[in-house]
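Trainee: using only what follows, build the 3D model:
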Amino acid sequence: MKDLKAYFFPRHYPALRDILILVILFGGAFFLFLGNAGLIEPDEGRYAEIPREMLERGDFVTPMLNYVAYFEKPPLHYWLNALSFKLFGLNEFAARFAGALAGLLTVLLVYHTGRKLFGRREGLFSAFILGTSTGFIAQSRINLTDMTLTLCLSAALCCFIIAADDQERHKGRYYYALYLFSALAVLAKGLVGLLFPAGIIVIYLATTRRWHLLKEMRLPGGSALFLAVVAPWFVLVSARNPAFARFFFIHEHLERFLTTVHDRYQPFWFFIPILLLTMFPWSLYGVRAIARAWGERRSRNGERLLFLLVWAAFIFLFFSASHSKLIPYILPVFPPLALLTGKMFSDLMDGEEQQQAFGPEKALLGALLAVMAVLAIIYPHVRELAPVLTGSGLVRPGGSLVTKPPLLSPLGGVVVACLTLSMGAAVWLAGRKRSLLILFAGLCLGSYFLETMGLQLFLEGIEFKKSSKELALLGRQATSHGGCLVSFGYEQSLPFYAGKRVVVVGGRGELEFGSRQGDQTAWFVEETDFLRLWQGEQPVAALIKRADYERIAPRLVPAPSVLGTKGKKMLICNRSAAGGPLPSGTQSAFVKRRSADGEGVAGDAR
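Mentor: Modelled structure (predicted):
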């Protein structure tokens, strides 16, 4: 306890030393085992293949996926991944490195901002809260554009509120950084990179009546910097691709927000439970932090608290109103909530207020942790308990919970339960000792190990269901001496692992736009065309779902050889390579995966 106080409580601890400690501590959480799992479908395969093709073609202006134009996102994340591939090679670690680094940098950014706005301890608490929010870490370790956006957008908004301080000596630097990071946010995810900073700042200026800040915001020079960073790519890609502007600005912005064209509709309240779950274990305290900040909006730090509230509310309500919702969209809300929660914890550490602090939250959190521990033990055995669960009405008969293999092994369930109970013990001990510092440190430590160990235990099951790495490598080997690699429905990671273009049979998904640019008829075919291709002279290897295989197998002549299966997917071939035996390792060496589930085998792609 004395050591914790000696570190957390001093107000004038060197900032560089704090940053070094944060990098060492959270470097493990963000980067440990980062490359262990195969790329998860669909996003990771997509955002790895696009930069791989950029490097192969030497074209960093026109993003292409499976060698057709792909304009759903701007190129910043692709550029970062391409640089990572150059540094670390074409592998899973490199594919996830940019996102993990963006997550770690966001933690450091929150520390710096909290320290500048409120003080050293507030910044430190805020950084620890963000870095131990389980959903933030989990999504940082996935190859997504949203974490790159979160870093750029958060940096822009943090620079503004720091520059808005009348005592800030480096106003010019922070204001110009605002424009720079806003431009990078546009290059990361599109017009939200401009809309969010502009909307949040205008609402803040209107509610605080600080319109005079417009005079010091370096609008002419900042606007020129913004355009200098943003304009070149948009001009070049539009010049080379006349269809870009309509697709990107109308289809990917207006139609995505106003319609269900992307088939991602969720109810307005969708992000409420998502935020509570992904910010665990701090979400319960975040609710009180929001209420506390609102009550203190007229205090000495009230305008800064109000800015953080506007930041979180604007983005939350914007995406809640959108007709296209995905879980990662909520990531830019985490930094302001972490700052609000970190300041609240710091304020309550002083004086006698901490003796009565968080009574309801501690009781509810303790109960939730106990329930989570029990569920972690039961979940790996849920299929064995199916008759009891369905008979009692707790689970719908035939539901995925009782029909699909669990993501967690029995041993993994025990480990997760122990980690969860350790957090519950910290909550109990904090209540017994009436110490907020024990509560804070215990939740940080428990959540840290839940992130570094618990998430990895779930990842094996997720990889088995969502990664086609082994089958893709088998396909690459089977067609290495010539031949055609086919995907029934587009499998995003297949061309990445195969290092070549694939023929897509049936649904084109996100490749619909690109498939209509130029003559792509040889690469996007229907089943009748595939059957003719299968009967041709060249070897054909096809990645296909088991249900599609059972439907089409009677029409496949010659009869297919099954090179490997994984979950519900299979890799089949029409003949041995060059008329001889199948390539070594594709037929004879099979390894059982999750054999207890009976979900299939995967070939050993050596």
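Trainee: switch to C-alpha atoms for all contacts and neighbour counts from now on
Mentor: Noted.
Trainee: hey, where'd the helices end up in the stretch 351-500 of the chain?
Mentor: With DSSP state H, counting those that start in this stretch as the definition, the stretch 351-500 of the chain shows helices at residue ranges 359-378, 386-391, 400-403, 410-433, 436-449, 455-466, 469-478, 494-498.
Trainee: now find how far off-centre the shortest one is within its chain.
Mentor: Yep, that's helix 400-403 we're talking about. In terms of Cα atoms, centre = their mean, to the nearest Å, the gap separating the centre of helix 400-403 from the centre of its chain is 25 Å.
Trainee: also the fourth one?
Mentor: With Cα atoms, centre = their mean as the basis, the distance from the averaged C-alpha position of helix 410-433 to the chain average is 26 Å.
Trainee: Proceed likewise with the subsequent sequence, for comparison:
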Amino acid sequence: MKLAAIADSLWGNKARVSYLLLAAVILLFTCLGGREIWTQEHRWADIVSGMFYRNDFLHPYLGNSDYYDKPLLSYWLIALFAKLTSALTTWTLRLPSALAGLLTVASIYFLGKKIQDRHLGLLSGWLLLTTYYFVFWSRVSSADMLNLAGTVFAVAWYFNKREHARFWDYAVFFLVIALTSLCKGLVGAIVPLIAVLVDIILQKSWKQHLRLTLVWAVIPALLVYLSPFIASSYFGGDSFAQNGLYLVYRENILRYFQPFDHQGPIYTYFLYLPVYLLPWTIFFIPALLTLKSRWKNMTTDSRWVAWTLFVLFLFFTSSGSRRSYYVLPMVPFAVLFTADWILSGEPVLARKRLWSAGLIVIFFAALFAAVDVAPAWYYAKFGVNRFAVALQKEASRIKPWHVWNVVILDAESKMNFYLHLPPGAVKYHIKGTERINVPTSDQLLAMWPLLKNRDANTIYVSRKLYAPVLQHILAGYRTLEVAYPSLPFINKQDTDSPVAYIPAG
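Mentor: Here you go, the predicted structure:
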């Protein structure tokens, strides 16, 4: 098929938004639960499983510790899907993020269509859908994609209603902001408000929007936002020490002006915005470099995209707390900016428009293979999930699984999820700075005194780091390790991989 025909089917006259949304469903939902839990996902797994274990959905605990660092909505969404499917799995953990990714693709389409035409909306949707880190975070259990979906949807809603906004239009806008802020924090309100403020300044529409109706429309959103925090304070949780609203202040305002962690250098987002736009950085950088020459011929809405991206970049860079993935809320606006450049009327871009059509197809296929299929195939045969299944099977040969006690000796936190252990079962975790790389038997026995008084009903699970010493302490125990494929790039000496020690019976 010729590139011109592909472009026509993706964003031209033959294009359909249904094609874009179907492609998003395929890429974001295929084998969604196939990959093993990745780093921070264990927090959502532990917190939600703890909510079910305690039958308390107002007070988040990480293990046995209070953990109100994030508001409650992202946990509630996972709990809802777990309840509907009767299981807390990697699929239910990630389903809210995948749905949020789908909503983001739809929202950027409607936003692009409103500020210019359906061609911009469709191309922006395809570019976003084939951006690696967008797909990655859409398939990770966290609050980040929920935050992104809420902000883009709120901005798209504003642009759709800005000409003749009524009370309910404003109310929905602020309700979306409130719900978004209940997922990750106040950044869910700041990003759309910055985007709207930039538009109001460019359109000089202060008088149109600064009305009493606007003030009244904020009230329902405030009530919705404050309700979970009020409920957490006044219902149950007598032993829960953290205050949710104080944590909002600490994690958002205090961290912005007086950061206590995640203090990346000032140039952090100069590096990570191009990285987070891969593979479309190849077009974003030329679009940025030609901005000055194009400025006079750009429409007000095209200038709005550029100004919004600039102000957001300035806002995040000005924060004292910087991390690579904090750049995620800027990605949709950078994608709109890039798509607007690709579709601009410059004759020199005619060939690049055709290149982008071919690249969309190539990148979609590559992402599907690398992000969806390959990890699902690998973790169906290897990894911690298969290790947990093998451990339960091996232990059940000696006595029923429910009879065993399982003690976690500084193994990775995801072991609690895969072995379906209650929150109190995870014991003797060690901070990375305190970990002993080459421990002695005396040091381990001092750290883990329960090893001195072992019983025949206890299985111990630890890291491979401690295996040489534990094999001596637990002499006579049967050991079980993670299975690895015979591939040259797989690190079979990973010191963090789990090892189980089963009494011989």
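Trainee: what stretch of the second structure does the longest helix along the first structure fall on?
Mentor: Across the first structure, the helix with the greatest residue count (assigned by DSSP state H) is helix 92-117. Equivalent residues of helix 92-117 of the first structure are located at 90-115 in the second structure, counting by TM-score structural alignment.
Trainee: now the matching stretch on the first structure. Mean distance?
Mentor: Its matched residues in the first structure lie on average 1.2 Å from stretch 90-115 of the second structure after superposition (mean Cα distance after the TM-score superposition for the first structure).
Trainee: Tyr256 of the second structure versus the aligned partner of Phe270 of the first structure in the second structure, what's the distance?
Mentor: Pairing criterion TM-score structural alignment: the partner of Phe270 of the first structure within the second structure is identified as Thr268. Applying Cα to Cα, to the nearest Å, one obtains 15 Å for the distance of Thr268 of the second structure from Tyr256 of the second structure.
Trainee: now do Thr495 of the second structure
Mentor: Here the distance between Thr495 of the second structure and Tyr256 of the second structure works out to 36 Å (Cα to Cα).
Trainee: neighbour count for those two, which is higher?
Mentor: More neighbours sit around Tyr256 than around the other of Thr495 of the second structure and Tyr256, counting by other Cα atoms under 10 Å; the figures are 18 against 14.
Trainee: returning to that earlier point: out of the helices of the stretch 351-500 of the first structure, which comes closest to Leu339 of the first structure?
Mentor: Proximity to Leu339 of the first structure, assessed across the helices of the stretch 351-500 of the first structure by Cα to Cα, is greatest for helix 436-449 (14.6 Å).
Trainee: how far does the closest one sit from the chain's center?
Mentor: 24 Å.
Trainee: which residues touch that helix?
Mentor: Applying Cα atoms under 8 Å, 6 or more residues apart in numbering, the external contacts of helix 436-449 of the first structure come out as 1, 4, 29, 128-129, 132-134, 281, 345, 348-349, 354, 357, 419-420, 422-423, 426-427, 429-431.
Trainee: ok, stretch 348-368 of the first structure next?
Mentor: By Cα under 8 Å, 6+ apart, the residues outside stretch 348-368 of the first structure that reach it are 281, 284-285, 424, 427-428, 431, 434-437.
Trainee: residue ranges for the helices of the stretch 201-350 of the first structure, please.
Mentor: Counting by DSSP H, counting those that start in this stretch, the stretch 201-350 of the first structure has helices at residues 219-240, 244-245, 256-258, 271-278, 283-295, 302-321, 334-349.
Trainee: just give me the match in the first structure for Trp355 of the second structure.
Mentor: Trp355 of the second structure maps onto Leu439 in the first structure, by TM-score structural alignment.
Trainee: now the aligned residue in the second structure for Asp43 of the first structure: how far from Lys414 of the second structure?
Mentor: Aligning on TM-score structural alignment places Asp43 of the first structure opposite Gln40 in the second structure. In this structure, Gln40 of the second structure lies at 10 Å from Lys414 of the second structure, with Cα to Cα as the measure.
Trainee: which one of the two has more residues nearby?
Mentor: The neighbour comparison of Gln40 of the second structure against Lys414 (other Cα under 10 Å) goes to Lys414, with 21 against 13.
Trainee: my guess is that one meets Ile37, correct?
Mentor: Yes - here Lys414 of the second structure lies in contact with Ile37, judged by Cα atoms under 8 Å, at a distance of 6.7 Å.
Trainee: contact partners for the match of Asp43 of the first structure?
Mentor: Residues in contact with Gln40 of the second structure (Cα under 8 Å, 6+ apart) are Ser142.
Trainee: hmm, back to that, which one of the helices of the stretch 201-350 of the first structure lies nearest to Gly35 of the first structure?
Mentor: Taking Cα to Cα as the criterion, helix 271-278 is the member of the helices of the stretch 201-350 of the first structure that comes nearest to Gly35 of the first structure, at 22.4 Å.
Trainee: list the helices and strands that closest one packs on?
Mentor: Helices and strands touching helix 271-278 of the first structure, by 3 or more Cα pairs under 8 Å, 6 or more residues apart in numbering; DSSP states H and E, are helix 134-140, helix 283-295.
Trainee: mind putting those in a markdown table, distance to Cys444 of the first structure and mean neighbour count included?
Mentor: Formatted as a markdown table, the entries for these read as follows, by distance: least, Cα to Cα, whole Å; neighbours: other Cα atoms under 10 Å:
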| stretch | distance to Cys444 of the first structure | mean neighbour count |
| --- | --- | --- |
| helix 134-140 | 10 | 23 |
| helix 283-295 | 13 | 18 |
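Trainee: between the ones you listed, which gets nearest to Arg264 of the first structure?
Mentor: helix 134-140 (18.7 Å).
Trainee: so what touches the helix or strand that that closest one is followed by?
Mentor: Per DSSP states H and E, helix 134-140 of the first structure leads on to helix 145-163 as the next helix or strand towards the C-terminus. Under the criterion Cα under 8 Å, 6+ apart, residues 77, 98-99, 102-103, 105-106, 109, 113, 116-117, 139-140, 168, 170-172, 174-175, 177-182, 184-185, 188-189, 193, 196-197, 304, 307, 328-329, 331-332, 335 lie in contact with helix 145-163 of the first structure.
Trainee: same check on stretch 23-35 of the second structure?
Mentor: Counting by Cα under 8 Å, 6+ apart, residues outside stretch 23-35 of the second structure touching it are 89-92, 94-95, 98, 101-102, 105, 129, 135, 138-139, 364, 367-368, 372-373, 375-377, 379-380.
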